[in-house]
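Q: build the 3D model from these lines:
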Amino acid sequence: MTGSHPRRRTPKGPLVLDTRELGRRPGSMRRVQTQAALPADLGAEMMWVPAGAIATLDLRLESVIEGVLVSGTIVAPLKGECGRCLAEVSDIGTVEVRELFYYADRAVDMADDDDARVLAEDHADLEPVVRDALVLDLPLSPTCRPDCAGLCVDCGARLDEVGPNHSHDRLDARWIALSVLAEGAPTGTDQGRSDPDESKEKK
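A: Next up, the predicted model:
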């Protein structure tokens, strides 16, 4: 039948919002302030959301002609490693979200749009939205503090702990082979001196 659309199952999870109270009255609005557990696999190589983390959501749900507009902020704890000294880093991530969830009958002509969000039984699943917003906002190379000195390239010690006078004697690589040879060669004095007892035996 023209204009028909497949029936979507009601999503479940801590990041699913029920929008039925809004009805389909454009302009009606509801504020949602809640906390929800986040998925365990959110993050990048150097920064991530710790397992079991709880996010704080402060959102506004607004009914529009096409669907329900969800906007607001999401705050979540973060952990990671300093990109300079590898020390543990803890932070708080705050991201803004603004996403339109279409009514199923309004999304019929958007079947080819993979990025379009669609309500399922008047429920909005925020997990993909939260995932995209948090991961894209994570720093690629976090630091424990802006002036972190990093690690010593010779011994791996944290430069902030060993102090500014920490250093290592470096031998020019071009002289290393010569030094090895010199350690195994006889000295100039030994080369020009013979054993007196050995000379008497020869006579």
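
Q: going forward, measure contacts between C-alpha atoms and count neighbours the same way
A: Noted.

Q: measure how buried L151 is and give me the count.
A: 17 (other CA atoms under 10 Å).

Q: that one touches G83, doesn't it?
A: No. Counting by CA atoms under 8 Å, L151 stays clear of G83, with 10.2 Å between them.

Q: this one as well, want them side by side:
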Amino acid sequence: MREQQFDVPVPEQLGEGLVSIRQGSDLAIDVRLESVHEGILATAEVDATAEGECGRCLIDIALPVRVEFQELFAYHSGEAFEYEVQDDHVDLEPLIRDAAVLALPFQPVCRPDCPGLDPETGQRLADHPELVTPVENDPRWAALAGFTASEDEGADAASDADQQRD
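A: Now for the predicted structure:
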């Protein structure tokens, strides 16, 4: 077994869209390679920073990206494996690239409650709270405004009902 920790510069941008891991930024890789009967088992944790813009208010953001994966690189055999040991080496680049790109958010936001932009002026609503219009409830739902849900009794209620039936 071998454990290695190293930083690698990103050779090309990882991801498209609103956020991506930029070319030249560093990937912090912590990998463990274990010899097993079928081949080499690679377990890795990768940390990076994705940069881009918020999907709601369009300000620049930087998000931490952390991915973990485990993959078996099989020795050459009659069976078909997705990853194989090539000349006593394993190529982690496709695994790291795929895992990092899949971990990127589809609609990144600067904060979970980001209100976005004002549709008329284009100004950030977080900077101008006076532009936020209150949400009006649909009058058809007014009868339910005072409704409070009952507490879930869980398994105890079901057992009481079963006892009453018996």
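
Q: put one on top of the other, what's the TM-score?
A: Once superposed, chain against chain, the TM-score is 0.75 (TM-score structural alignment, normalised by the length of structure 2); 133 aligned residues with a CA RMSD of 1.6 Å.

Q: helices of structure 1, start to end?
A: 127-137, 159-162, 173-184, 188-191, 196-202 (DSSP state H).

Q: ok, and the closest non-adjacent residue to S20 of structure 2?
A: Nearest non-adjacent residue to S20 of structure 2, counting by CA to CA, 6 or more residues apart in numbering: A50, 5.0 Å away.

Q: what residues are up against the residue lying closest to R56 of structure 2 once chain neighbours are set aside?
A: The spatial neighbour of R56 of structure 2 that comes closest, neighbours along the chain excluded (CA to CA, 6+ apart), is G116 at 4.3 Å. Residues near G116 of structure 2 by CA atoms under 8 Å, 6 or more residues apart in numbering: R56, C57, L58, R124, L125, A126.

Q: okay, those residues in TSV with distance to E82 of structure 2 and neighbour count next?
A: Formatted as TSV, those follow (distance: CA to CA, whole Å; neighbours: other CA atoms under 10 Å):
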residue	distance to E82 of structure 2	neighbour count
R56	39	17
C57	41	19
L58	39	16
R124	47	20
L125	48	19
A126	47	16
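
Q: make a markdown table out of these and add distance to E38 of structure 2.
A: A markdown table is the format used below for those (distance: CA to CA, whole Å):
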| residue | distance to E38 of structure 2 |
| --- | --- |
| R56 | 48 |
| C57 | 50 |
| L58 | 49 |
| R124 | 56 |
| L125 | 57 |
| A126 | 55 |
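
Q: quick one: which of those is nearest E12 of structure 2?
A: L58 (23.7 Å; CA to CA).

Q: now which residue in structure 1 aligns to the closest one?
A: Aligning on TM-score structural alignment places L58 of structure 2 opposite L86 in structure 1.

Q: residue nearest the centroid of structure 2?
A: A103 (4.1 Å; CA atoms, centre = their mean).

Q: that residue touches V67, doesn't it?
A: Yes. Taking CA under 8 Å as the definition, A103 of structure 2 is a contact partner of V67 at 6.8 Å.

Q: show me what E62 of structure 1 aligns to in structure 2.
A: For E62 of structure 1, the residue aligned by TM-score structural alignment is E34.

Q: which residues touch its match?
A: Contacts for E34 of structure 2 (CA under 8 Å, 6+ apart) come out as M1, R2, I40, L41, A42.

Q: now D58 of structure 1
A: Contacts of D58 of structure 1 (CA under 8 Å, 6+ apart): R31, V32, Q33, T34, G72, T73, I74.

Q: of those, buried ones?
A: Neighbour counting with 16 or more other CA atoms under 10 Å marks G72, T73, I74 as buried within those.

Q: report the contact partners of the last one.
A: Translated: I74 of structure 1. A55, T56, L57, D58, T94, V95, E96, V97, V130.

Q: repeat the analysis, applying 7 Å as the threshold.
A: By CA atoms under 7 Å, 6 or more residues apart in numbering, the contact set of I74 of structure 1 is A55, T56, L57, D58, T94, V95, E96.
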